[in-house]
Structure formats: C-alpha cells, structure tokens
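Q: the sequence and its predicted three-dimensional model are supplied below.
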Amino acid sequence: MSNRAKNIIVLLLVGALVALAGCEKQEDAGGEAAEKTEEAKSEETTDEKEEAEVEELVFAFQPQANPEALTPDAEKLAEHLSKEIGVEAKVFMPTNYAGVVEALRAGNADVAYFSGWPYLVAHKEAGAELVVVEERDGKPFYYSQWYVSKDGDVDSLADLKGKDIAFTSPTSTSGYLFPLAKVIEEGLVEKQGDPKKFFGEVLYAGGYEQALKALVNGKVAAAAASDYAYDRYLNDEERAKIEVLTKQGPVPTHGIAVRGELSDEMTEKIKNALLTLNKPENKELLKSVYGAEKLVARTHDEHVGALSKALELVGDKDDQKAAEDKKADQDKKADQSK
C-alpha cells in the first residue's frame, strides 16, 4: 500500500473519531438539557403546589349515626379549625362512606375524618395523606364486635347460618371488614366469598346506631359494630337486650387525612390545628363528633398495616361500592315516598 493511501486511511479514521466524539458530546448535552427541563418542570409543579392559596377548606365527615344529628357538632369543630388555620371552612356530610372518598378524589373535599378502610381507598385513589389519628383508652385502635340478642338462640357464629344480619356499610372497617373476616377465619364463608351464601338477608344499615337498633328491634339476629358503639348509641334499656358474641381486631382508629394536592405548609397548619383539640378546653368539642379522647400524629404504615390480613380474607371488591350506592338509592327512594 502506498504512503499516500495510508495517509488517507489515517485521516479518515481521525475524522470518524472526531465525528463520533461530537455526537457523544451532543447526546450528553441533550440528555443534560432534557434532565434540566424535567427538573425545572418538577420544581415548577412543586412551587405551584406550595404557592397555591387556599381560601376555603371543606371538611368531610364519615357518617355513622344520623348525619343530621352529627352535623351541628361537625360544624362547631370545623369553625374551631377555621380560626386556628386562618381560612374559611365548611362541612360536607355525605350519606355513605364512599361519598367521602369520592369527594377527596374529585377535589370537593380537602380534609376527611374516616375509618381505616375508606382511608386506604382514598389513599390509593385520591392520594390522601394521613395526618392524625384517634386514641381510645390511650390506644390508636379499638375492636369490632358481633352482637346478638340475649333472648335469641345464637351461641356461635355458626348458628347464624341462614339468619338475617346487619352490617353497617360495605366499606366499614369494624362494621363489615373485620366481622366478615372473622366469619371467613372460622370457615363459614369462603375466602373472598359472598356472605349471602351463608347468612339469610344481609342488611347494610348505614351506621353503627342503625345496625344495633335493627338488632334491638328484632329485625336481624346479629349486628356488627365497634365496641364503643354499644355505649355511645344505645340507652340502658336497649343495651340490656343484647350481648357480645365475638370480638375481632384490633381495628385502627379513625384517622384524619388531607387530599394530596394540598401544600406541605397547609397540611402542617391543618395538623397543628387538629392537635389543639387535645387542649383541656377543647376536649368536649373533639369528643362530640365521634367520641375520640385524643388525636395523635401517626404515619400511614404505622396505622393501617393491620388491615392487610382482613383485606386478604375479605377481598377489596368493586361491588362493595356498588352495594353502598344501591343502599343510597334505596334510602333516597324511601325518603321520596314519605
């Protein structure tokens, strides 16, 4: 090969290397530019979230007893929090548990006070973030119980085969999830099975009080509710008619969560305002809503980890929301017919 040919080959190789290096540099520069653009967008989004001014907060309260009876106390609590936070506040009182979750998801509520299972759904579907939880008897949990009539013939869960029973709601933690999980654990209903294949009529009463009074009034053979509902919603005469059949749990206490779009600054203000309810002069105000004794800060993982086993047994089914929607429609039609 001539010297001239060799020189040409060398020049071509050098040129190729230079071009390749240029391409790599361009790619690196392009990648860095893209990363900076994404970072800028992220920072811009964060800044927008943090700088968004909140002029009004909507507090949603999970229904347990008669919503109309709960509303005045809820409004007093919201008024107190409004003064502490420095923004206007109003109360939203849905007719069922699913309404609380949907309000957060749709941005129609900013803060929600609800039980563990609906909170989990809201965390998943609406990005809800837990800020504080209740303490009862000094603990962030309570128990679910099956109640039966003292004069009845039910001595075990197995005796409920074919009998009418009352749950509170298909999305209630202590009034559905844990009591049904107990029935499944005893082998009376298949894992993630339909409770209607074991019980007679399954009534979704709408709250603890309604479920317990359905039992007291002889409409059902058993009712599921929280342990504290017995003292809170029944008088002495009514309590004398029923007794506890089984106890299951522990169940995470109710928590208060905010929708994910609220800024960190506003979330902190809400948390601090809620914790002022622990002051001696505010204790009765806190207790008036759901009977809580104290609020404490607690993380998502700390508080709802115990739900996993019950959810695995019962299943997180879409038809639970459908059942609740059906119950709401039935109530609406009943009201219209009056």
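A: Looks like it arrived, so ask away. Residues are numbered from 1 along each chain as shown.
Q: hey, let's count contacts and neighbours off CA atoms from now on
A: OK.
Q: just how off-centre is whichever helix in the chain runs longest within its chain?
A: Across the chain, the longest stretch assigned as helix under DSSP state H is helix 3-51. When C-alpha coordinates are averaged (CA atoms, centre = their mean, to the nearest Å), helix 3-51 and its chain have centres 48 Å apart.
Q: so what secondary structure elements neighbour it?
A: Helix 3-51 sits against no helix or strand, with contacts defined as 3 or more CA pairs under 8 Å, 6 or more residues apart in numbering; DSSP states H and E.
Q: contacting residues around the helix or strand that that helix is followed by?
A: Where DSSP states H and E defines the elements, the next helix or strand beyond helix 3-51 is strand 56-61. With contact meaning CA atoms under 8 Å, 6 or more residues apart in numbering, strand 56-61 is reached by 74, 78, 87-94, 100, 103, 108-114.
Q: give me the buried positions along strand 56-61.
A: By 16 or more other CA atoms under 10 Å, the buried positions in strand 56-61 come out as 57-61.
Q: now it, how far from the chain's geometric center?
A: The answer for strand 56-61 is 15 Å, by CA atoms, centre = their mean.
Q: swap in stretch 43-59?
A: With CA atoms, centre = their mean as the basis, the mean position of stretch 43-59 lies at 22 Å from the chain mean.
Q: got it, and stretch 215-226?
A: Averaged over its C-alpha atoms, stretch 215-226 has a centre that lies 25 Å from its chain's centre (CA atoms, centre = their mean).
Q: could you pull out the buried residues of that stretch?
A: In stretch 215-226, counting by 16+ other CA under 10 Å, buried: 215-216, 220-226.
Q: am I right that residue 321 is in contact with residue 172?
A: No. Residue 321 is beyond contact range of residue 172, at 10.8 Å (criterion: CA atoms under 8 Å).
Q: between these two, which has more neighbouring residues?
A: residue 172 (28 against 18; other CA atoms under 10 Å).
Q: so what's the more buried one up against?
A: 97, 115, 117-118.
Q: could the buried residues of stretch 215-226 go into a markdown table alongside secondary structure and distance to residue 27?
A: Below are those laid out as a markdown table (DSSP: H, G, I helix; E, B strand; the rest coil; distance: CA to CA, whole Å):
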| residue | secondary structure | distance to residue 27 |
| --- | --- | --- |
| 215 | helix | 72 |
| 216 | helix | 75 |
| 220 | coil | 72 |
| 221 | coil | 73 |
| 222 | strand | 70 |
| 223 | strand | 67 |
| 224 | strand | 64 |
| 225 | strand | 63 |
| 226 | strand | 62 |
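Q: so, if you compare those, which one comes nearest to residue 209?
A: residue 225 (8.5 Å; CA to CA).
Q: what about the nearest residue to that closest one once chain neighbours are set aside, neighbour count?
A: In space, and not counting its chain neighbours, residue 225 is closest to residue 175: 4.4 Å by CA to CA, 6 or more residues apart in numbering. The number of residues packed near residue 175 is 27, by other CA under 10 Å.
Q: give me the helices and strands touching the top strand by length along the chain, please.
A: Assignment by DSSP state E gives strand 242-252 as the longest strand of the chain. Here strand 242-252 touches strand 141-149, helix 178-185, going by 3+ CA pairs under 8 Å, 6+ apart.
Q: for comparison:
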Amino acid sequence: MSEQNLQSSQSRRKFLVTAGAVGATFAAGCTGGGSDQAFGDGTVDFNVSPSVAQENLEAQYTPVQEYLSNELDADAEMQLANNYSAVIQALGSGTSDVAETGPFAAALGAESDRAEIVLQRQGYGSWTYMSGIAVRRDSDIDELSDLEGETIAFADPLSTSGALFPLYGLSNDGGLDIGNLPTGDGSGADFTPNFAGSHPASYETMANGQAAAAGIGGFVQGLKEGADTNPWGETAEWLWTREGLPRAPIVVSPELSEENKNAVVDAFLNAPDDIYWGVDGEEGTDDDLWFNAVREAGVEKYQPVIDAANELGVGTDIFQQN
C-alpha cells in the first residue's frame, strides 16, 4: 500500500482501539438502528475479537478497513472488543454490523439469533486448526489427571481452542470435573481456572509459573517459536491436543438487511490478496493478518464445536454471564 493511498484515507479511518471499546458502547446505552438503517448513517461497524493484540489492530486491519470503506461506500469503523461475548451481544443489538470472532462464540451467537455466520477464514494454508493444553518443559506433569488441584490458564470463556476444547479434553480424556465451566467461576472443578483473556496471555501465565498449564490455540506455538522471552522450544510442550477444528468465521448482525449482508459477503469474496498483508503492503511480514482467504459458510460448518458445547452442557445463557 502506497504512502499516498494511506494518507488519502485518513479522513475515513476511525479506529477505536481501547480494549473496552464495545463495553463502553453498551455502557452508553447505544442501540442498533434496525435493518433498514444499517448503513443509513454511512458507517459499517466492524468488531474485532480479543484474539487480536490492541497494539497490532491498526497495522493489521488498516487495509481491510480501507477496502470495506470503498467497496461498501461507507466508513468502516474497527472496534476491538474486550471479550467474545461483547462481540456477539453487539451484533445481536445492532450496535455492530460485522465481526470476526471465534467458532464457539459464533455458533452460540447463531443459535441464539444474535449473529449469522456467513464466511469462514483460511489461515496458514488450512481451513482447520488445533487446540491444546501446554505445560512447561521442566514440569513434572505427564498426563491430564496430574492437573488435579493445579491452576490452569485459559484464554476467553468463549474461546474455542483456548477454553472449550481444553475443557472438553480435561473432562473426557483426563477424567477431571470441570464444574460449572466455562459459564461459571469454576465452582466444583478439580482445578483452579485462570481466564487470562487471550491466547498469548494464557501462554505467558503458564510460562511464568502462575499456572501449571495453559489451554491455547495451536497457533501460539508459532507465535512463540522465536520470542525474546519464554520461547516455545525452550519453555513449553504439548500435554494434549485436538486437531481438525474449523477455523474462525466472519459473522454479521441479524439486523442487517439482506442487501447489506450480501454486499459484505461479496466484498470479502472478491477482495484482493493485499488486504491481508497489513499497512506495509508486503506479504510475509509482521503486520500480516493470520488469515489470507475466505469462503462462504454457515453454522453447519461448526457442528463439531456445537457438539462439544452440548456435551459440556454449555448453552446460550453464557451471554448473560459474561
């Protein structure tokens, strides 16, 4: 992306990068304008999930913001949510039009009519990914049952790979009682949960000795391979993994008109590759997005996630608790 193009779009760029941006909107009492007004104010509100680091938001998402602004003929505002529940609730209320979020949150959002899954994202050449539970290499923990009585770090309660499937593994493969997790505070669990808020934070909690293990997405290993502190190879190893999880979707508000929903879908399907390459416009650099393609998808693509949630007794009431 040229410097001239970047400068010419400054008037249209409206990044809200505080971690509590969506929560602040709720606190102000804002409500959606209804499906007939979704783009009527000339704005497309796009929520970004808490898996994105706040300091990376503008560098990574500027090309997406600019592209959507041009394609949809409306200002695209990027808001970083403080948790997955906030993303789904904003979509349901109409205060957000489009969002990228995790499979678990999206599936529950679709089930509760708060969100509609329209696209799936591809990352690192695959439409699927891995969840796992990591421990420190110097740990004496050899199997899941050894985590009884320990503290276990997780990402967000609505994270697929950072909570749902690690909890599923602890329960089904480790024989541990997960109590009222992930919807509650961990009462009755055979371990103490620590929801760190993001995958990197969950990893660091474990790596720094504040937790015996961390439930995280498999992509964290790649993020930490060459890290200056707590690099994966010297610090961590997998205790348990689950492969084949469907990669995360892009969802829209049920308040969107069919015309506006189709416009969003078509914009992403027809997007050039360089919207995924960050502000420097170069592929393979630090500001690239983790995903590099999309395809049309519906809630049925996420049936494995729904099945795991059902088996753990997790329902849409989680939105009233987060």
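A: Ah, there it is. Quantities reported herein were computed from a predicted structural model and do not represent experimental measurements.
Q: kindly provide the TM-score of these chains.
A: Between these two chains, after superposing, the TM-score reads 0.77 (TM-score structural alignment, normalised by the length of structure 2); 275 aligned residues with a CA RMSD of 2.7 Å.
Q: what range in structure 2 matches the helix or strand that the longest strand of structure 1 is followed by?
A: Once the chain leaves strand 242-252 of structure 1, the next helix or strand it forms, by DSSP H and E, is strand 255-258. Alignment of strand 255-258 of structure 1 against structure 2: residues 249-252, by TM-score structural alignment.
Q: hmm, who's touching the matching stretch?
A: Counting by CA under 8 Å, 6+ apart, 91, 97-103, 106, 115-121, 261, 297 sit against stretch 249-252 of structure 2.
Q: that one vs structure 1, average distance?
A: Following the fit onto structure 1, the mean deviation recorded for stretch 249-252 of structure 2 is 0.8 Å by mean CA distance after the TM-score superposition for structure 1.
Q: so how far is that stretch from its chain's centroid?
A: The answer for stretch 249-252 of structure 2 is 11 Å, by CA atoms, centre = their mean.
Q: how about residue 166 of structure 1, what's its partner in structure 2?
A: Under TM-score structural alignment, residue 166 of structure 1 pairs with residue 153 in structure 2.
Q: which SSE is its match in?
A: strand 151-154.
Q: what does that strand contact?
A: Strand 151-154 of structure 2 has contacts (CA under 8 Å, 6+ apart) with 162-163, 191-199, 202-203, 205-206, 210-216.
Q: do the same with stretch 87-103 of structure 1
A: By CA under 8 Å, 6+ apart, the list of residues contacting stretch 87-103 of structure 1 reads 54-63, 67, 71, 74-75, 78-79, 81-82, 109, 112, 114, 118-119, 121-122, 126, 169, 171-172, 206, 321, 324, 328.
Q: which part of structure 2 lines up with it?
A: Going by TM-score structural alignment: stretch 87-103 of structure 1 matches residues 74-90.
Q: what strand or helix carries the residue mapped onto residue 271 of structure 1 from structure 2?
A: Applying TM-score structural alignment, one finds that residue 271 of structure 1 aligns to residue 265 in structure 2. For residue 265 of structure 2, the host element (DSSP H and E) is helix 258-269.
Q: how far does that helix sit from its chain's centre?
A: For helix 258-269 of structure 2 - counting by CA atoms, centre = their mean - the centre lies 21 Å from the chain centre.
Q: quick one: map residue 183 of structure 1 onto structure 2.
A: For residue 183 of structure 1, the residue aligned by TM-score structural alignment is residue 170.
Q: mind checking the SS state of the closest residue to its match other than its chain neighbours?
A: Leaving aside its sequence neighbours, residue 170 of structure 2 sits nearest to residue 176 (CA to CA, 6+ apart; 5.6 Å). Three-state call for residue 176 of structure 2 (DSSP: H, G, I helix; E, B strand; the rest coil): coil.
Q: surely residue 176 of structure 2 touches residue 190?
A: Yes. Residue 176 of structure 2 is in contact with residue 190 according to CA under 8 Å; the separation is 6.0 Å.
Q: relative to residue 272 of structure 1, how far out is residue 67 of structure 1?
A: 27 Å (CA to CA, to the nearest Å).
Q: could you do residue 210 of structure 1 as well?
A: 34 Å.
Q: residues contacting the residue minimising distance to the centre of structure 1?
A: By CA atoms, centre = their mean, structure 1 has its centre lying nearest to residue 119, at 1.1 Å. Contacts for residue 119 of structure 1 (CA under 8 Å, 6+ apart) come out as 101, 128, 255, 257.
Q: now the residues you listed in CSV, with distance to residue 158 of structure 1?
A: As requested, the contacts of residue 119 of structure 1 are exported to CSV (distance: CA to CA, whole Å):
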residue, distance to residue 158 of structure 1
101, 34
128, 39
255, 33
257, 38
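Q: and the helices in structure 2?
A: Going by DSSP H, structure 2 shows helices at 3-8, 21-27, 57-72, 84-93, 103-111, 165-172, 199-207, 219-224, 232-235, 258-269, 303-311.
Q: export the ones you listed as TSV, with columns for distance to residue 138 of structure 2.
A: Putting these into TSV (distance: least, CA to CA, whole Å) gives the following:
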stretch	distance to residue 138 of structure 2
helix 3-8	47
helix 21-27	39
helix 57-72	34
helix 84-93	33
helix 103-111	32
helix 165-172	21
helix 199-207	10
helix 219-224	17
helix 232-235	8
helix 258-269	45
helix 303-311	31
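Q: figure out which of those helices is closest to residue 137 of structure 2.
A: Of all those, helix 232-235 comes closest under CA to CA, at 5.7 Å.
Q: show me what the closest one is in contact with.
A: 136-138, 207, 221, 224-226.
Q: do stretch 272-279 of structure 1 as well
A: So stretch 272-279 of structure 1 is in contact with 81, 84-85, 132, 282-283, 285-286, 294-296, going by CA under 8 Å, 6+ apart.
Q: can you list the buried residues in it?
A: 272-278.
Q: then stretch 171-189 of structure 1?
A: Those would be 171-184, 188-189, for stretch 171-189 of structure 1 by 16+ other CA under 10 Å.
Q: stretch 117-128 of structure 1 too?
A: Quick answer for stretch 117-128 of structure 1 (16+ other CA under 10 Å): 117-123, 126-128.
Q: check stretch 173-189 of structure 2 too.
A: Neighbour-count burial for stretch 173-189 of structure 2 [16+ other CA under 10 Å]: 174, 176-179, 181-183, 186, 189.
Q: can you list the residues you listed in a markdown table and add distance to residue 233 of structure 2?
A: Shown next, in a markdown table, are the buried residues of stretch 173-189 of structure 2 (distance: CA to CA, whole Å):
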| residue | distance to residue 233 of structure 2 |
| --- | --- |
| 174 | 25 |
| 176 | 28 |
| 177 | 31 |
| 178 | 29 |
| 179 | 33 |
| 181 | 30 |
| 182 | 29 |
| 183 | 33 |
| 186 | 31 |
| 189 | 30 |
